[in-house]
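K.L.:
Fold the following for me, if possible:
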Amino acid sequence: MPFISLRTKWMIAFVLFVLIPILGASVYAYQAIENVLRKQVESSAEERLHQINLNIERKLQTMMHATSSLVIDENVKRVLVNPPVTERDKLNNTHTMDKKFLEMSTAIASDDLYFSVFDNYGTLYTNWGRSPGAKDVLTNSDWFHRTIEENGYMVWTLNHDNYALPGKHPLLTVSMVVRDESNQSIGQLAISEPTQAYLDVLQSGDPSLTGYGLLVGPDDSVLTYSRDEAMPLYASLKPIIDESADNTLSTSVNGNKYVLSTYSLPMTGWRVIQIVPHEAVFREIDKIRNVSTIIFAVSMVVFIGMIAFFSNMLTKPLRKLRVVMKQVEKGHLDVTADIRTRDEAGLLGQTFDKMLVRLQNHINREIVLERHREQAKLEALQAQINPHFLHNTLNTIRWMSIMAGTKPITEMLLSLGHLLDMSIHRGQDRILLREEMKNVRYFMTIQRYRFGDNVTVIEQLDETTLDALVPKLSLQPLVENVYRHASFQEGKGEMIIRSTVSPTGVLTLEIVDNGLEINKEKIKDIMESIEKEELHPTFSNVGLQNVHKRIRMMYGDAYGLQIQRSEAEGRTYVTIRLPLQREEDIDEDRGG
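P.N.:
Sure, this is the predicted structure:
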């Protein structure tokens, strides 16, 4: 299972049983309050939007009443049915119409209305200064033709070009045919007002309703004060607008929420559309929520920080003890927890320190005993040099003494005595390489008398390595294996004894022979048996395993014996790798 610290558990318990309940209760209370406030704000916004709709409708009703007043006025009818014949008649008719226009402007309390009245004889009466081509502009306009077609019904035209002041604000116009008592057409009437007045109503001055207002006609003509922004939004909401009745609802476009208000104007067939961003309606509530969230978050951070501080202070001794335990786990027993708090953690730390002291003493005793055991094993291995070799040598000496000749017997006895002396005196486990080579030479003297001079021995020894320390009787078993197991062509046997040292301080001893028998498969089997310490039926395992194991015991697994075969050269390489050590190095280690 993964490690979970006590501090983490305390923090988790705090979060689960303290922080989450407080947070849940706070969120629930805030949500309840916010819902009440949102309903109140939404209701207030709906009322303000509805007031805008009523203001638009009121202005249109004013124009409709003005139109009705002119249509039923007897003086207006008299002017229309009696076209001017003389200049005097023209002045009288103009005076009558101007008086009526002024009366209507005063009643409406607006100077921005444009009145235009045609009789059927081509006379035009207006309250605006018309240019020479104004009459043709009026009579050629689409709304004028629709007025003729409707033949007595009011025609409302939204957002068309300004005929009174070309290039200025577009106009909103109501027009109709004027009839007499016999329901005969006697002229046409048009009342126009700049659309800016309606844009001012749509663009409410209330900061909470900063959205988009549109006045939309049945022919999809649109009046709005921000076309570049409002028209794409209107196009996205048009399917919802077409399907919804007059209402105020919330909707989303491209991930943005809006309050959508629609209101129909039956007299014109138009609709007032108001689109207000959701955040504009609830801006103040969102501001309160953001401030509350920040305060709550800061409070939680401070509270959690205090809990973490006290938790850290309480668990610090335990964490210190855990670090010490990790070091002990890695083998460092010379550490102490040194916890001096007057509580359970301090008592635990002191007990752990005492336990470490006892453990260290026990391990030191075990190390001494293990060294004694290893020394005994090493001496036992050194005593295992092949007794079979001594037996054969003694037989050879016996037969040579029978066959006569004292000099060879003397040399063999001298060599054998040296080797026996080296084997019997076991107190020294490492000797100089030059002394080990003497043992090899004495051994080869005996071998020459046994097998003859069919093997040429070549020594390639680095002078700097002769004073290096090597395990006693480490080369002799390897040379013996060459004599015992390598097959040489008569008179062509060759054995090279080589010593080298690498820049990294590794001493390499090599025995190279050109015997014909061994192959790579046998070498692989031999190395596996040596590594597993298994007996091999062909090689002198006591010799090879003895050397390999002693080297591993003395210097570690990075060193030891290796056998390789080069088929191209026809040679077998037996290599020993040792760390380069001299007597002065050993003395310094012992002195230290």
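
K.L.:
alpha carbons only for contacts and neighbour counts from here, please
P.N.:
Will do.

K.L.:
So which elements touch the strand or helix carrying residue 11?
P.N.:
Assigned by DSSP states H and E, residue 11 falls within helix 6-14. With contacts taken as 3 or more Cα pairs under 8 Å, 6 or more residues apart in numbering; DSSP states H and E, helix 6-14 sits against helix 283-329.

K.L.:
Let me know the angle separating the helix it packs on from helix 6-14.
P.N.:
For helix 283-329 against helix 6-14, the angle by axes from the mean of the first three to the mean of the last three Cα atoms, to 10 degrees is 150 degrees.

K.L.:
Second input sequence below; structure requested for side-by-side comparison:
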Amino acid sequence: MKIIFAKIGQFYRNMPLKSKILFICYVQVLVPMIFIGYNSYVRSSIAIKNKSFSYSQDVLKMIELRIDDLRRDIDSFNLQLLYDNRVYDFLVSSKKRDALKNYSDTIYTRNILRDSVLSRSDIESICIVTNSRNYIYYDFDRSKPSISKRLPYSYIYSKAMKQRGKATWVVYKNKDNVKDIYVARIIYNKDDYKPIGLLALIIKKNFIQSLYNDLSEDFVHNISILSYDNGEILNNKGNNKYISVLRKSKLTKSGEHFIDAKDKILISYVVLKQPHWKIVYHIPFDKLYSDINKLRLDVILIVIWSIVILYAVSRIMAYDIIKPIMKLVHAMRDFEAKGVHRPVTMKRNDEIGYLGNSFNNMSEKIDYLLNMMYKEKLTRKEAELKALQAQINPHFLFNTLENINWMAQLNGVKEISSTVTALANLMEASIGKGDKLIRLEDELKYIDNYVEIIKNRFGDRLVVKKNIDERALNVYIPRLLIQPIIENAISHGIEPVRRNGVIAIKAKVQYNDVIIEISDNGIGMEEKELEEVIKSVETGQISDNKNSVGLSNVNKRIKLFFGEEYGISIKSQYDKYTKITVTIPYEVKGGN
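P.N.:
Next up is the predicted model:
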């Protein structure tokens, strides 16, 4: 998994910036939109399913109440028939009466049955059957077979006997279809409570259906009424394909619902206590979720339009962001390949504009520095050529001095020999063989050579005193660093006065530094002149005072080699002294 995530991360990092921006825009918009759409769809589906179940239960219970009212009304009606004394007397004594009386009571009973059927819209046929199986009946619809022929007497009689005088609702099926709906009641003798007849009537199916015909057409078409053994009492022809599903379903508890995922229907039902019928409402998923499907289609269309709009907006945004960045990238590549500074024009004040301005400033400075380095390299080469050419004369002069030295020794002129030797040593130091840094001990030898040459001019009038800490002798300093200070002290300090000149050189180690002090008892400097010299030394600017040129040069060399914290300091008092203090780091190992 780590390898897969690493590859995905690497792939994302290698994607162009434009693709990354578009990808992030799509993810930020599409993922929440898909999540919200899916969540809305699921919640709406659950809400619609629950609402459909709740609504169907309300309607089914209303139909249940109407059927129960019909049952109560039928029960009351057949009791009224039995309360008629003439009808009762006819059933009790039909065998004992003469034919004329029996015929008269028969006509009377038939007329009562006829009036009852004609006065009610829920009864199709009615009959009273005596124990001798004589039928007194009336049929509302003469086009159908008579109830005397349709009535399954034995079956209905056995069902009615189980109710012991109460009315029973019996559905008579032909295979799975209910042929007739009977309401039957056994008629008992009041004296001995023995059966004396059977009252049976057929209920109109269309009347039962009329109990809920006032509902919406879609709802009516999806209602089916089944018997307790799942016989089809009422059903719309369009629901035939679902009847087998309803018959297989275990509809036991009243007020329940379930989903048949195989046939994709929602089934809601109630079970009547009497006459144990099942009122079933079913709705296919395509109808149940028709609004949801519309919502889903709307969500899909919204997502598609969002993608289109997002694509257009993100392309514009990406173009607005990527275009200036690509300008920067091309400018960087050109600058990297060709080294040519070409300003990037960006008329914006955001972060990208800041990057463009920064790149312009940076490339301009780099271009300037490259040009400076190029010019400096040319200048350096010219200087090296000139230096090589200039070294020819010192070497020639050095060789010439060596020849003079040998001639002076051969002629026994020691003063000329020693002076020429000292001058040759100084010439060797000025040519700069070896490292740029030398030990302080070697620097003091060069000073001795310089003083020996100068003494030919000043004689005993010039004295040089040394007080050197032995630890400081091995410290490395720039070549000919102290000699210009000695030369400056003699030229500008001792030479203008008539008294003997004394130059004191002191060197000591103090913490991590070496302090070198060069003092003379010469003319010194007035306060104003001292300020000018100090300013010239500190700033490095050339002053009219010749005394400051050599000191400024020494100070610059110290700072270049050792850093800004090192350098020289100057103290002086007119006609008394001048003291130059050199501060350098205590380093006993040399370097370039």
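
K.L.:
List the TM-score for the superposed pair.
P.N.:
The TM-score (TM-score structural alignment, normalised by the length of structure 1) is 0.46; 345 aligned residues with a Cα RMSD of 5.4 Å.

K.L.:
before we move on, the earlier item: now the helix or strand that comes right after the helix holding residue 11 of structure 1, how far from the centre of its chain.
P.N.:
Once helix 6-14 of structure 1 ends, the next helix or strand along the chain (criterion: DSSP H and E) is helix 20-72. On the basis of Cα atoms, centre = their mean, to the nearest Å, helix 20-72 of structure 1 sits 46 Å off its chain's mean C-alpha point.

K.L.:
related to what we said a few turns ago, what residues does the helix holding residue 11 of structure 1 touch?
P.N.:
With contact meaning Cα atoms under 8 Å, 6 or more residues apart in numbering, helix 6-14 of structure 1 is reached by 307, 308, 311, 312, 315.

K.L.:
distance between that helix and the chain's centre?
P.N.:
Taking mean C-alpha positions (Cα atoms, centre = their mean), helix 6-14 of structure 1 and its chain are 26 Å apart.

K.L.:
in it, what counts as buried?
P.N.:
Neighbour counts using 16 or more other Cα atoms under 10 Å place 7, 11 of helix 6-14 of structure 1 among the buried residues.

K.L.:
between that helix and helix 20-72, how many degrees?
P.N.:
Using the same axes, to 10 degrees: helix 6-14 of structure 1 against helix 20-72 is 40 degrees.

K.L.:
From the contacts of helix 6-14 of structure 1, keep the buried residues only.
P.N.:
Here, 16+ other Cα under 10 Å leaves 308, 311, 312, 315 buried among the contacts of helix 6-14 of structure 1.

K.L.:
Now the third one: closest residue in space that isn't a chain neighbour?
P.N.:
When you say that, I think you mean residue 312 of structure 1. Excluding the flanking residues, the one nearest residue 312 of structure 1 by Cα to Cα, 6 or more residues apart in numbering is residue 7, at 6.8 Å.

K.L.:
likewise the second one?
P.N.:
Closest residue to residue 311 of structure 1 apart from its sequence neighbours, by Cα to Cα, 6+ apart: residue 7 at 5.9 Å.

K.L.:
Could you identify the helix or strand that succeeds the helix or strand where residue 359 of structure 1 lies?
P.N.:
Assessed by DSSP H and E, residue 359 of structure 1 sits inside helix 344-382. Downstream of helix 344-382 of structure 1, the next assigned helix or strand under DSSP H and E is helix 387-403.

K.L.:
And that next one, what's buried?
P.N.:
393, 396, 397, 400.

K.L.:
Let me see the ranges of the strands in the stretch 51-200 of structure 2.
P.N.:
Secondary structure of the stretch 51-200 of structure 2 (DSSP state E, counting those that start in this stretch): strands at 123-130, 135-139, 168-174, 177-188, 195-203.

K.L.:
For residue 35 of structure 2, which of the ones you listed is the nearest?
P.N.:
Nearest of these to residue 35 of structure 2, taken as Cα to Cα: strand 177-188 at 49.3 Å.

K.L.:
quick one, the closest one and strand 123-130 angle?
P.N.:
Using the same axes, to 10 degrees: strand 177-188 of structure 2 against strand 123-130 is 40 degrees.
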